[in-house]
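# 3D model of this:
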Amino acid sequence: MDQVSGLRTVVATRYVTPFREGGSLPGLVEADDLGMYVLKFRGAGQGIKALVAEVVVGELARRLGFEVPEIVLVDLDPQLSKAEPDEEIQDLLNASGGINLGFDYLPGSFDFNPRVRDPGADLAARLLWLDTLVLNVDRSWRNPNMLLWHREVWLIDHGASLYFHHRWGPGWQPAAEYRYDASDHVMLPVAGSVTDADRALRPMVTAGVLTEVLALVPDEWLAADPAFDSPGDVRAAYRAFFEARLAQADTWVPAVEETRAARV
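Alright, predicted model coming up:
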């Protein structure tokens, strides 16, 4: 196996089946290490920036103590499309040659809903804090994006986070504040103190952690961003966002607490 940006790289050897419940039509693939991975395609409608968000937020969550399936880079040969009878999937495979993103497949896992099984007030508050930090707009009761596997809650699907990067351009600077509506968050009704979660988690998001996580994103994905001159400039922009967002936490944490208090 090669090592690229600190993430393992595997080669897709067989396309197994699509997961049609996902908007980006992710698929299950087998790789040359004999592992099975949920593949997120670079050629999907959300584009490469969704894959960047998956890496940054997923690996940050892992470092903050959340369970996240192993993230790997998947080298995909479009020739795999020749064995696929579905024309839509053929087109997706043909548009996704090169490095894509994969997540370790968790066999036997199923969708987790905190309304059915209590995840614990502390975990709920921590996840609410994380999603507010990264502006994850896709963790509602309609689409929790959590799995239960081996009695643990696992986080998946962070491609809708960091939504600001779809609109940045030359000279971009972090906004003074970002709109985030926590009222629809799936963990809101069961979360404990977000203030306590902030005290625990904010000090863990250090400059070193941010540098480490951003270094995991392949240069070629960042080089494709027309708003910046180099991958280093893109990483600096993401770092600037996190630094500004953390500096604003004394504003948005109380706002989330107010929303939680109104819901309880």
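# contacts and neighbour counts: CA atoms only from here.
OK.
# So Trp221 sits against Val52, correct?
Yes. Using Cα atoms under 8 Å, Trp221 is in contact with Val52, at 7.5 Å.
# what sits in contact with each of these two?
Here Trp221 and Val52 share no contacting residue, scored by Cα atoms under 8 Å, 6 or more residues apart in numbering.
# Which one of the two is surrounded by more residues?
Between Trp221 and Val52, Val52 has the larger neighbour count (other Cα atoms under 10 Å), namely 23 against 17.
# so where does the more buried one fall, helix or strand?
With elements taken from DSSP states H and E, the one containing Val52 is helix 48-63.
# same for that helix, what does it pack against?
Where contact means 3 or more Cα pairs under 8 Å, 6 or more residues apart in numbering; DSSP states H and E, helix 48-63 is packed against helix 207-214, helix 219-223.
# Also compute the angle for the longest one relative to helix 48-63, please.
Put plainly, it is helix 207-214. On the basis of axes from the mean of the first three to the mean of the last three Cα atoms, to 10 degrees, helix 207-214 is oriented at 140 degrees to helix 48-63.
# Mind listing what's buried along helix 207-214?
Residues 210, 212-214 are the ones in helix 207-214 that count as buried (16 or more other Cα atoms under 10 Å).
# Here is a second sequence; please produce its structure as well for comparison:
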Amino acid sequence: MNKIEIRHVEVVQYINPLREGGSLPAIVKADDDFLYVLKFRGAGQGKKALIAELLGGEIARAIGLNVPELVFMNLDDSFSKTEPDEEIQDLLKFSVGLNLGLHYLSSAITFDPLASKIDAMTASKIVILDSLISNIDRTAKNTNLLVWNKEIWVIDNGASFYFHHNWPTWENHLTRTFPLIKDHVLLEFAENLKEASLEIKEKLTNLKTQEIIALIPEDWLRHENDTISPIEIRAAYKTYIEAKLAMIDNLVKEAEDAR
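Predicted coordinates:
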């Protein structure tokens, strides 16, 4: 089993904001000469959205889905000083330090359920993925899927794991299914849910889950308002993912009933 390694790069050029998202991600260039979509720690949901992006992306990759390479991106304070737009200037100022980048897929197009093709197994895996990580943001309005080189790529998992916005009640989510799956953009194409669930259980072992959670930078686990420690937070993510995997048959049935 290959060990997951997330590269660290430095942002060397801010190119332009992507104004489709409320959190104003941006296309930037790094010191490795590649372009990335940079997700900012200073945006609306802050570091918790970066954690959800990291966990959701690497879980998707572990179960065999296409995900752009994720990298840790260091942003220094020089960019905010030269940015004329006040909103972006503030975002850059509050995002100095470690952020998250996704490799920019040049010329990729947004997945359109009416015009794009997707095979049943891929659709089924993505539906189950979003049930497992409680992703409320993969709907027809906002598919968060790209078509690149004739393949489907999973992006934007920052709305997942929403239980982590309120730690005092997080354990209440351990036994819940995910009724919002009824709104999933790929539900109608997900004809292989049972087969997909077997493959996911095989690939997403407890060891793999632990390895993915260990990737979270310590700094991202520290928030002024959190009531539990970083060690307890890592343990909570592990407990949550394992609890969802244990009830995967129920999640599959819920999705099948919704279809």
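# Next, the TM-score between them, please.
Taking TM-score structural alignment, normalised by the length of the second structure as the basis, the two superposed chains have a TM-score of 0.93; 255 aligned residues with a Cα RMSD of 1.7 Å.
# between the helices and strands packed on helix 48-63 of the first structure, which gets nearest to Gly171 of the first structure?
helix 219-223 (16.5 Å; Cα to Cα).
# which other helices and strands contact the closest one?
helix 48-63, helix 231-247.
# hey, where'd the strands end up in the first structure?
2-4, 7-18, 27-31, 36-40, 71-76, 98-104, 110-111, 146-149, 152-155 (DSSP state E).
# Against the second structure, what's the mean shift for the last one, could you check?
It refers to strand 152-155 of the first structure. For strand 152-155 of the first structure, the mean deviation from the second structure after alignment is 0.8 Å (mean Cα distance after the TM-score superposition for the first structure).
# what does that strand rub up against?
58, 66-69, 112, 119, 145-148.
# what about Ala123 of the second structure, how many neighbours?
Per other Cα under 10 Å, the neighbour tally for Ala123 of the second structure reads 23.
# just to revisit the earlier point, from the contacts of strand 152-155 of the first structure, pick the one nearest Leu106 of the first structure.
Among those, and counting by Cα to Cα, the member closest to Leu106 of the first structure is Pro69, at 7.6 Å.
# So what's the residue count around the closest one?
Using other Cα under 10 Å, Pro69 of the first structure is surrounded by 19 other residues.
# can you check the one 4 residues further on too?
The local packing of Leu73 of the first structure (other Cα under 10 Å) involves 27 other residues.
# contacting residues for it?
Going by Cα under 8 Å, 6+ apart, Leu73 of the first structure touches 4, 7-10, 99-102.
# Ser24 of the first structure too?
Listed by Cα under 8 Å, 6+ apart, the contact partners of Ser24 of the first structure are 40-41, 44-46.
# Tell me which two in those residues are the farthest apart.
Greatest spacing in these, by Cα to Cα: Lys40 and Gly45 (10.9 Å).
# more neighbours, these two?
Per other Cα under 10 Å, whichever of Lys40 of the first structure and Gly45 has more neighbours is Lys40, with 27 against 12.
# Roughly how far does that one sit from Gly159 of the first structure?
To Gly159 of the first structure, Lys40 of the first structure is 10 Å away according to Cα to Cα, to the nearest Å.
# most neighbours per residue, which of the strands of the first structure?
strand 36-40 (a mean of 25; mean count of other Cα atoms under 10 Å).
# to the chain's geometric centre, what's the distance from it?
Its chain's C-alpha centre and that of strand 36-40 of the first structure lie 14 Å apart, by Cα atoms, centre = their mean, to the nearest Å.
# What is that strand packed up against?
Counting contacts by 3+ Cα pairs under 8 Å, 6+ apart, strand 36-40 of the first structure is packed against strand 27-31, strand 98-104.
# quick check: it aligns to which part of the second structure?
The aligned range for strand 36-40 of the first structure in the second structure is 35-39, by TM-score structural alignment.
# still on that earlier bit, what residues are shared contacts of Lys40 and Gly159 of the first structure?
Counting by Cα under 8 Å, 6+ apart, the common neighbours of Lys40 of the first structure and Gly159 are Leu51.
# still on that earlier bit, for Gly108 of the first structure, state which of the buried residues of helix 207-214 of the first structure is nearest.
The closest of those to Gly108 of the first structure turns out to be Val213 (Cα to Cα; 28.9 Å).
# Which residue ranges of the stretch 51-200 of the first structure form helices?
Taking DSSP state H, counting those that start in this stretch, the helices of the stretch 51-200 of the first structure run over residues 87-94, 121-134, 194-201.
# Is it possible to get TSV of the ones you listed that adds distance to Pro26 of the first structure?
Converted to TSV, the helices of the stretch 51-200 of the first structure look like this (distance: least, Cα to Cα, whole Å):
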stretch	distance to Pro26 of the first structure
helix 87-94	10
helix 121-134	22
helix 194-201	31
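# Between the ones you listed, which one is closest to Val186 of the first structure.
Val186 of the first structure sits nearest to helix 121-134 of all those, at 8.6 Å, using Cα to Cα.
# What about the nearest residue to Leu201 of the first structure once chain neighbours are set aside, how many residues nearby?
Nearest-residue entry for Leu201 of the first structure: Leu64, 6.9 Å, with adjacent residues in sequence omitted and distances by Cα to Cα, 6 or more residues apart in numbering. For Leu64 of the first structure, the number of neighbouring residues by other Cα under 10 Å comes to 18.
# how near is Leu64 of the first structure to Val16 of the first structure?
From Leu64 of the first structure over to Val16 of the first structure (counting by Cα to Cα), the distance is 33 Å.
# same thing with Met187 of the first structure?
Per Cα to Cα, Met187 of the first structure is found 33 Å from Val16 of the first structure.
# now do Asp86 of the first structure
Asp86 of the first structure sits 12 Å away from Val16 of the first structure, going by Cα to Cα.
# anything in contact with each of those two?
Common neighbours of Asp86 of the first structure and Val16 (Cα under 8 Å, 6+ apart) do not exist.
# Fine by me, we can end here.
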